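> For reference, the sequence and a predicted model appear below.
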Amino acid sequence: MTDQGFSTRAIHAGQRPDPGNGAVAPAIWATSTYAQDGVGGLRSGYEYSRSANPTRTALEECLASLEQADHGFAFASGLAAEDTLLRTIGRPGAHVVIPDDAYGGTYRTFARVHEPWGLGYTPAALTDLDAVRAAVRPGETTAVWVETPTNPLLGVADIAAIADIAHAAGALLVVDNTFASPYLQQPLTLGADVVVHSTTKYCGGHSDVVGGALLTSDGELAERLRYFQNAIGGVAGPFDAWLVLRGLRTLAVRMERHSDNAEQVAAFLAEHPRVAQVYYPGLDSHPGHAVAKAQMRRFGGMVSFRVADGEEAAVAACGRTELFTLAESLGGVESLIEHPGRMTHASVAGTELEVPADLVRLSVGIEDADDLVADLEQALAVG
């Protein structure tokens, strides 16, 4: 099915009509166990839903198709996916290069969970290839961990170039593709070994589910991931898998509207006198614009900006919006606003990953763009 278009695969991959009753929507298989045809005789390959569930299988097949991967694994959250991956590829004494503006939850996983276990990490500016090379430790680094665009500063990493650096050192390239979604970017086609998603975000798309995923075409790694997924057990439940699967069916049309709206919002902010800096890969002024244009279909729905009057003005602006809801998370149809320093990235305060105190992050939804611009205009007005 990989020769078919993205939207066709989003609607049909892993989602064939039920052979028994013809239902076109996938079923929610709310079962924990399955009848066996004799001792050890599995019926259709299912025995216990931690190991596999038909609804989860449908989601994993669809995600794999969209990321052009051979294998997909769905988890209870993005962090559950990350933890399982690190336990699969990491070990005490190993080392991972991470972004120097990584998502706060990812940083917390490395610094508070896996570093005490013995897994080392080095933050590096992934937009600087020399910095990536300097951070890699041949024979010790097991992976280079990339977010592109990054959260929340929208940095853009050259996936193909970093894949070459990682592979030359015998390391894997892991790409968190949450901000871009499979529609805007397919890292495996650019040399990545594993793709990570918080499917809570654009894949689900409606702020009503929490989930995560890992995608790879490395058969040996896939077997180890399958074992660890089952052994650790942080799997997606059938209803959560069904919600993400439903979201994927409209991913393409949603991402087009997210991108349309974000471009208008970013252009407005770039001209606003109370905005000191705008972070959006779609702007010609963005240092990663050329790379983003080469490896992404569009520039996505995430926009960050710095308020010229400082931290308290940024916090105040977050509290004055009416259409942009003050909330964490991102990627839903509704627009969200947050102050990363005090919200999603509070865990990196005081570290080398600390974000600017005057930074505001927007998840631009699919409402009418003129209304979103007007909301930000009144929120940024001097009261």
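The structure has been received and is ready for your questions.
> From now on I want contacts and neighbour counts done on CA atoms only, so please keep to that.
OK.
> the strands in the stretch 251-383 of the chain, which residues?
With DSSP state E, counting those that start in this stretch as the definition, the stretch 251-383 of the chain shows strands at residue ranges 275-279, 302-307, 325-326, 336-338, 359-363.
> Which one, of those, ends up nearest to residue 72?
Evaluated with Cα to Cα, the strands of the stretch 251-383 of the chain place strand 302-307 nearest to residue 72, the distance being 25.5 Å.
> That closest one - contacts with which helices or strands?
Counting contacts by 3 or more Cα pairs under 8 Å, 6 or more residues apart in numbering; DSSP states H and E, strand 302-307 is packed against helix 251-270, strand 275-279, helix 311-320, strand 359-363.
> Of all those, which one comes closest to residue 135?
Taking Cα to Cα as the measure, those were each checked against residue 135, and strand 275-279 came out nearest at 25.1 Å.
> Between helix 311-320 and the closest one, find me the angle.
For the pair strand 275-279 and helix 311-320, the angle between their directions (axes from the mean of the first three to the mean of the last three Cα atoms, to 10 degrees) equals 70 degrees.
> list the contacts for residue 197?
Residues counted as contacts of residue 197 (Cα atoms under 8 Å, 6 or more residues apart in numbering) are 78, 81, 176, 177, 178, 181, 212, 213, 214.
> Filter these down to the buried ones.
Of all the contacts of residue 197 considered here, the ones buried according to neighbour count by 16 or more other Cα atoms under 10 Å are 78, 81, 176, 177, 178, 181, 212, 213, 214.
> Tell me which residues touch the last one, please.
Going back to what we said before, that points to residue 214. Under the criterion of Cα under 8 Å, 6+ apart, the contact partners of residue 214 comprise 72, 73, 74, 81, 85, 194, 195, 196, 197.
> again with the first one
Contacts here follow Cα under 8 Å, 6+ apart; on that basis residue 78 touches 196, 197, 198, 199, 200, 210, 211, 212, 213.
> let's bring in a second one:
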Amino acid sequence: MRETTRIIRSTLTEAKPGEPLHAGPVFAAPYHAPGDPAGIPYTYARSHNPTWTELEKVIGQMESGEGSSASAIVFSSGMAACAAVFGAVLRPGDVAVLPANAYYAARVLMQDYFVKMGITLRTAPTANNAQVAQLEGAKLLWIESPSNPTMEVADIALLAEAAHREGALVAVDNTTPTPMGQRPLALGADFSVASDTKAMTGHSDLLLGHVAVRDPELRAKLDQWRTLTGAVLGPMEAWLALRSIATLPLRLERACQNAQRIAEFLSTRREVSAVLYPGLPQHPGHAVAKKQMRYFGPVVSFILRDKAAAETFLSKAQLITDATSFGGITTTAERRARWGGDAIPEGFIRLSAGCEDIADLLEDIAQALEAAQ
């Protein structure tokens, strides 16, 4: 069965006469659990829930590559998923290698909490696989490709091989492409981490994340971390995620097509000084991205003259919602430097292509750019 068909049909229940096509969420805190709990699949909601189980099965299938089987564990947010990997792997005295331009919140979590608890942090840019030089003695290599928001690309397979030679585990933040666009585990990573708030669920109404692994021992460590910290999502969120993932093949294909067209269009505009999108042949990481990605993702970053030009563009655009986050079915954008924390110009815009008609989007972008001259 081909991937699109498998994903779309992955949330169906077993075909039994009179039964619904899709199971509803299971709401419970305690479950009936007489006697020895060892043989009881569900006992208490902080540890497990049947709706999580279904969602984890679907995501695990998506994360599995040819000849390898993955299992997933879901969390209450993408940052909860990041924290679980850090917490399950790192102990005082260990070395972690992160991209210097990784997602800002992940860097803050490492710097302000784990470093103060005894972790040594080394950083290097995503571009040109610069993290290779920092791997000696490392316990964990954290990769983000494409990076958010600068869309730099690293060779995941090359970095994973180098890290494993040094005895390090490898985690990849795969939020932007989703496992349908890129499979880190098949490229050699030990952890595939994502905020499923973004393109995975795609309707801008959920907060959740996941980590996928191949090693049962690593999964057990993540599971224990989730249970002990309570970083769990509710059954309603899990059910809505199942509903949303079924449309991922349709949403992602359209959004990535739109992102490619938008990037190509922006590249022709005099108002734009730079376009950062791995699907463009002139992008420095295009060859690597083409090798390891099946979709280049919905996020296009570009740079306008200054803060005023960027804010004018956003205020004049009629079909672009000014909002943070990305991966939704509607097109959004923001002047990313307003948050601080990233080494980017004041006129830097991160745009997330939605699924609207591309002709309408290009017309709207054109008039907004003209207003921002």
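Good, I have the coordinates. Quantities reported herein were computed from a predicted structural model and do not represent experimental measurements.
> circling back to that earlier point, in JSON lines: the contacts of residue 197 of the first structure, plus distance to residue 144 of the first structure.
Formatted as JSON lines, the entries for the contacts of residue 197 of the first structure read as follows, by distance: Cα to Cα, whole Å:
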{"residue": "78", "distance to residue 144 of the first structure": "18"}
{"residue": "81", "distance to residue 144 of the first structure": "16"}
{"residue": "176", "distance to residue 144 of the first structure": "11"}
{"residue": "177", "distance to residue 144 of the first structure": "14"}
{"residue": "178", "distance to residue 144 of the first structure": "17"}
{"residue": "181", "distance to residue 144 of the first structure": "20"}
{"residue": "212", "distance to residue 144 of the first structure": "19"}
{"residue": "213", "distance to residue 144 of the first structure": "18"}
{"residue": "214", "distance to residue 144 of the first structure": "15"}
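> which ones are touching the spatially most central residue of the first structure?
Computing the C-alpha centroid of the first structure and ranking residues by Cα atoms, centre = their mean puts residue 178 first, at 1.6 Å. Residues in contact with residue 178 of the first structure (Cα under 8 Å, 6+ apart) are 196, 197, 198, 199, 201, 202.
> again, but for residue 349 of the second structure
The contact partners of residue 349 of the second structure, taken as Cα under 8 Å, 6+ apart, are 301, 302, 303, 304, 310, 333, 334, 335, 336.
> what do you get if the cut-off is 10 Å, keeping everything else the same?
The neighbours of residue 349 of the second structure, taking Cα atoms under 10 Å, 6 or more residues apart in numbering as the test, are 149-150, 275, 300-304, 307, 310-311, 313-314, 333-337.
> Tell me which residue of the first structure lines up with residue 48 of the second structure.
Applying TM-score structural alignment, one finds that residue 48 of the second structure aligns to residue 52 in the first structure.
> Does its match touch residue 30 like I think?
No: with contact defined as Cα atoms under 10 Å, residue 52 of the first structure and residue 30 do not form a contacting pair (12.0 Å).
> which of the buried ones among the contacts of residue 197 of the first structure lies closest to residue 288 of the first structure?
Proximity of these to residue 288 of the first structure, judged by Cα to Cα, is greatest for residue 177, which lies at 16.1 Å.
> Tell me which residue of the second structure matches up with the closest one.
Under the pairing rule here (TM-score structural alignment), the equivalent of residue 177 of the first structure within the second structure is residue 174.
> about what we covered before: make TSV out of the buried ones among the contacts of residue 197 of the first structure and add secondary structure and distance to residue 296 of the first structure.
Compiled in TSV, those are given as follows (DSSP: H, G, I helix; E, B strand; the rest coil; distance: Cα to Cα, whole Å):
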residue	secondary structure	distance to residue 296 of the first structure
78	helix	22
81	helix	24
176	strand	14
177	coil	11
178	coil	13
181	helix	10
212	strand	21
213	strand	20
214	strand	20
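> hmm, which two among these are most spread apart?
Spatial extent of these (Cα to Cα) is set by the pair 81 and 181 at 15.8 Å.
> Out of the helices and strands packed on strand 302-307 of the first structure, which one sits most buried?
strand 359-363 (a mean of 26; mean count of other Cα atoms under 10 Å).
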